[in-house]
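Colleague: Here is my input, please return the structure:
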Amino acid sequence: MRQDKLRLIDLFSGAGGMTLGFTDERFCGGFECVLSVDNDSAAMDTHKAAYAAPGVVGNIETWLESDPDVPQADIVIGGPPCQGFSLLNKNRQGDGRRALWEPYMDVVALSGAKMFVMENVPELLRSGEFDDIAKRAQKMGFSLIYDVVNAADYGAAQTRKRAIVIGWKRGETEAPTLPQQTHSKDGANGLPRWRVVREVIGELPDPEGVEIRDCRPPLNLHFGRSPTEVSLARYRAVPIGGNRFDLQRNAPEITPACWIRKTSGGTDLFGRLWWDRPSVTIRTEFFKPEKGRYLHPEKHRPITHREAARIMGFPDDFPFRGSKVEIARQIGNAVPPPLAAAIAKVALKALSANLMIEAA
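Modeller: Purely as a prediction, here's the structure:
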């Protein structure tokens, strides 16, 4: 077997949470990133700082129209923007982002990759676009396996469900399997229990300031906000494990009128995380409690950027670049590195088996 690492292209890469799971020896290793593409310039600054890999900042379709020299790769990874499939997008019919799987597959073809991994929201697998993806993959000689997985089953302290599609070139690489769980909710089958919020943020001190700090990790991203007196009063009105309905019961006079009128749904809004459970899905505006269950388990504040990054599974030394909002977007849009690592391990096994046969 050759000793150099397998070559990886990361499309719609963001900050590179998926690349981290594939390339960092603390997760999987065995891969090196030879190209990344994303239209978020701050995220690409982070990706470059983390991997020193060539990167393209811009629209993938425009880039392909320029007839670029696409490097040869063993695997292409990435998730075409998911807003077009997301249930959060009620008007997703006709959303142009639904078609971004097409340039993704173009790069798979141009790079000569023997395998690809596509990550997206669970709704992808129930969409007409997925049927089109499967047909295109089959024409290109790829077989597919796919499923919806939960990041908590792979060591992230977060119950984030995602669709994973793995394609492999028939006759050119061993068939991969879907990643095996490394953790379980109840410790079944001898596996460790899901990681919980206390495990990953419990020892952090109180945050300081309201800006990114000029100090060593983890405290550089462990800063707070400047809440109004009304916001502080709302935080205090939410008990351990509570949410917006507790706020309404305890302090109706400071509860937003729209929440009072809406008597159902939204049970995570203005909710507190639980110490002894994984977090809910971390999204790009985790610093706003009105967007979800993002209040600290017991402190009267939302979670910090560092706490969100740890819940995602990023190590403290990951070199995020950009403003507060830009870094929050990078964290919320990322694939949790522990989940990426589980996928990377099955990809590495399948691709390496083929290389061993060639070496023999």
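Colleague: switch to C-alpha atoms for all contacts and neighbour counts from now on
Modeller: OK.
Colleague: Now do the strands in the stretch 51-200 of the chain.
Modeller: Using DSSP state E, counting those that start in this stretch, the strands assigned to the stretch 51-200 of the chain run over residues 55-57, 75-78, 115-120, 142-150, 161-169.
Colleague: Go through those strands and name the closest to N333.
Modeller: Closest to N333 of the strands of the stretch 51-200 of the chain, according to Cα to Cα: strand 115-120, at 10.6 Å.
Colleague: now for the closest one, which elements pack on it?
Modeller: Strand 115-120 is packed against strand 75-78, strand 161-169, with contacts defined by 3 or more Cα pairs under 8 Å, 6 or more residues apart in numbering; DSSP states H and E.
Colleague: Direction-wise, compare that strand with strand 161-169 and give the angle.
Modeller: Relative orientation of strand 115-120 versus strand 161-169 (axes from the mean of the first three to the mean of the last three Cα atoms, to 10 degrees): 160 degrees.
Colleague: please give me the structure for this one as well, since I'd like to look at both together:
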Amino acid sequence: MTVPKVIKHKAIDFFCGAGGMTNGFRKAGIDVIAGIDFDPECKKTYETNNIGSQFILADIKKLSFSEFTQRTKVKRNDANLIFIGCSPCQYWSKIATDKKKSEESKNLLNDFMRFVDYYNPGTVVIENVPGILTKKQESPLNDFFIFLDSKGFRYDKRIINAAHYGVPQSRKRFLLIATRVAPTVKLPAPLIGNLPVVADFIGPDKGFPVLAAGAVDSSINLHATAALSETNLLRIRMTPADGGTRMVYVDDKHLAIPSQFEKKTTFSDTYGRMRWNKPAPTITTKFVSLSNGRFGHPEQDRALSLREGAALQTFDASYQFHGTALRSIARQIGNAVPPLLAKQIAMTIIDQLS
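Modeller: Now for the predicted structure:
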């Protein structure tokens, strides 16, 4: 008779979004009790793909401990409980954003800290953009370190690159694992061997049929692309395959972006193509747009499809995304923690706590 596997560790995924971190932790064997997010568009995506992990639609700034306890059934001071906090990072991103619009996300780490303080879980995980560490004067992170010290947590932290953990993108992130129940704690060790590249995950030989801009291939879930204007079609057609950039038409008044005409030293990645044999750039929430980075397909005349972006984020082909529009789904995909990275974080925690 097979003895059922007992799941010792359990987690709550704060700011869970579409469920990338939840999915990776579940694959490692951790019981993710719930994901919490205030974006209603993520609810169906999260629940469809993570059956057994409930989605709590709530703003943690307003979520009471009594409601949280009632919904999750977690107890205070549980050594086997893991709190994951991957708060929205627009304010700390190096990508140009409307800082006034993203101001509300600036101090979400403090709201997460309130829950850590009250429930005192055994382990805490933080993942965010590097800016939350490097912008020291503005960041709440230093206060969080002081808080962890006061609570008796040991922690390891640094800027990591997801490309060193099997994710085919140059995706730098601040990562912290803290624990009060293990004598030592270390972040996952980088994988040994060649870095994963774009060709390992997308392309016709990986099951992605050739697709035109603005088209949908019904044989592949969400293999759909954004339409391009005639001018942008001309731009991408002129851009050399496998890593070409806008420099090929930088001196052409009719094709160059007016603000970039004859400028060869700035924003060289915009309107560029990815390279087959290198990791992709960071998959952002706007990866379906040529004008927002090096998101051109290596050889087809279009930007990435939704499913290609999800593949480069290491979501399984069966992972279903739900949303009201192409760009809303792209936002869910780009905001997610790559499940493969999440799984390695979870496995490291299990190893260190066993």
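Colleague: I'd like the strands of the stretch 51-200 of structure 1 as JSON lines, with mean neighbour count and distance to A342 of structure 1 appended.
Modeller: Below are those laid out as JSON lines (neighbours: other Cα atoms under 10 Å; distance: least, Cα to Cα, whole Å):
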{"stretch": "strand 55-57", "mean neighbour count": "18", "distance to A342 of structure 1": "25"}
{"stretch": "strand 75-78", "mean neighbour count": "26", "distance to A342 of structure 1": "14"}
{"stretch": "strand 115-120", "mean neighbour count": "23", "distance to A342 of structure 1": "12"}
{"stretch": "strand 142-150", "mean neighbour count": "17", "distance to A342 of structure 1": "11"}
{"stretch": "strand 161-169", "mean neighbour count": "21", "distance to A342 of structure 1": "11"}
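Colleague: can you list the ones you listed in TSV and add distance to S323 of structure 1?
Modeller: Formatted as TSV, the strands of the stretch 51-200 of structure 1 follow (distance: least, Cα to Cα, whole Å):
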stretch	distance to S323 of structure 1
strand 55-57	17
strand 75-78	24
strand 115-120	26
strand 142-150	30
strand 161-169	27
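Colleague: I'd guessed Y155 of structure 2 sits against K186; true?
Modeller: Yes - between Y155 of structure 2 and K186 there is a contact under Cα atoms under 8 Å: 7.4 Å.
Colleague: Which residues are in contact with each of these two?
Modeller: Common neighbours of Y155 of structure 2 and K186 (criterion: Cα atoms under 8 Å, 6 or more residues apart in numbering): I177.
Colleague: if I pick G55 of structure 1, what's in contact with it?
Modeller: G55 of structure 1 makes contacts with L35, S36, V37, M44, K48, as judged by Cα under 8 Å, 6+ apart.
Colleague: same deal with P240 of structure 2?
Modeller: P240 of structure 2 neighbours (Cα under 8 Å, 6+ apart): V248, R273, E299.
Colleague: tell me which element it falls in.
Modeller: Following DSSP states H and E, there is no helix or strand that holds P240 of structure 2.
Colleague: Same question for L339 of structure 1.
Modeller: helix 337-359.
Colleague: Next, the angle from that helix to strand 142-150.
Modeller: Using the same axes, to 10 degrees: helix 337-359 of structure 1 against strand 142-150 is 150 degrees.
Colleague: Run the chain-centre distance for helix 337-359 of structure 1.
Modeller: In terms of Cα atoms, centre = their mean, to the nearest Å, the centre of helix 337-359 of structure 1 is found 20 Å from the chain centre.
Colleague: who touches that helix?
Modeller: 1-2, 17-22, 27-28, 30, 74, 114-115, 151, 154-156, 172-180, 312-314.
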